[in-house]
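Participant: Below is the structure, and that's it, no one-letter string:
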């Protein structure tokens, strides 16, 4: 878990994204218990209500589930769903604008592929 917040969006959303990052990175496995609200609030040094709101966001999105009296756990399929969602976001945010610019520069498909293959391992 990283503990750096910015002003781009509410802290509870950033907490939810950081936990989702841990799921994507394999630091939290499917079926594994997510640290408690108290543990997370101490780690990030934020209000427990803020953390609870972030955890609720994960539960509402289906990436986590509550087990009454025990805690919150990573849901089955959460990692694959998060990866699919983030790949789509990557396409929209980076690939689509890149291809639009490549077309504007009159680059061929082959040039784009060659450029990507050449730079991918750098």
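Facilitator: All right, it came through fine. None of the values given here were measured: they were computed from a predicted structure.

Participant: only C-alpha atoms for contact and neighbour calcs from this point on.
Facilitator: Will do.

Participant: Show me the strands in the chain, by range?
Facilitator: 64-67, 71-74 (DSSP state E).

Participant: deepest of these, which one?
Facilitator: Among those, the stretch with the highest mean neighbour count (mean count of other C-alpha atoms under 10 Å) is strand 71-74, at a mean of 20.

Participant: what about versus this one:
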């Protein structure tokens, strides 16, 4: 939880995204306890209700679940669900726009594959 908050995005969404990132990275394995809303509120100096809104977003999506009196836990299968969600977002945000731009520029499939390969090799 060392990252700074981004003023351009609602804080509760950033809280949810940070939990998602930790699940995908394996920092929060399935069935492990997630940080509490109190911990988020204290660390980021935000209202506990704001932190709870981000956590509850993930509860509503089935990524986290509540153990009464104990806290929030990562649901079984959450990592795969999040990876699938992120792949869909990646396609919508990057691939579709790249294909539209390639079409505008007259870049054919072979050229596009070559360009992607060049980008991969340069990493």
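Facilitator: Now that the structure is in, tell me what you want to look at. Note that the coordinates shown come from a computational prediction; the quantities given were computed from them, not determined experimentally.

Participant: hang on, the earlier thing: quick one: the strands of the first structure as JSON lines, columns for distance to residue 51 of the first structure too.
Facilitator: Listed next are the strands of the first structure as JSON lines, based on distance: least, C-alpha to C-alpha, whole Å:
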{"stretch": "strand 64-67", "distance to residue 51 of the first structure": "14"}
{"stretch": "strand 71-74", "distance to residue 51 of the first structure": "12"}
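
Participant: right, and the ones you listed - which one's nearest residue 116 of the first structure?
Facilitator: With respect to residue 116 of the first structure, and counting by C-alpha to C-alpha, the nearest of the strands of the first structure is strand 71-74 at 34.7 Å.

Participant: which residues are in contact with that closest one?
Facilitator: Strand 71-74 of the first structure is contacted from outside by 23, 28-36, 63-67, using C-alpha atoms under 8 Å, 6 or more residues apart in numbering.

Participant: which of the residues you listed count as buried?
Facilitator: 23, 28-30, 33-34, 36, 63-66 (16 or more other C-alpha atoms under 10 Å).

Participant: From those, which land in helices?
Facilitator: With helices taken from DSSP state H, the overlap with these comprises residue 23.

Participant: out of the buried ones among the contacts of strand 71-74 of the first structure, who's nearest residue 118 of the first structure?
Facilitator: Closest to residue 118 of the first structure out of these is residue 23 (30.6 Å), distances taken as C-alpha to C-alpha.

Participant: was I right about the closest one contacting residue 31?
Facilitator: No. Taking contacts as C-alpha atoms under 8 Å, residue 23 of the first structure lies outside contact range of residue 31: 10.7 Å.

Participant: What's the local residue count around residue 106 of the first structure?
Facilitator: 10 (other C-alpha atoms under 10 Å).

Participant: Return the distance of it relative to residue 100 of the first structure.
Facilitator: Separation of residue 106 of the first structure from residue 100 of the first structure (C-alpha to C-alpha, to the nearest Å) stands at 10 Å.

Participant: again with residue 53 of the first structure
Facilitator: If you measure residue 53 of the first structure against residue 100 of the first structure using C-alpha to C-alpha, the figure is 38 Å.
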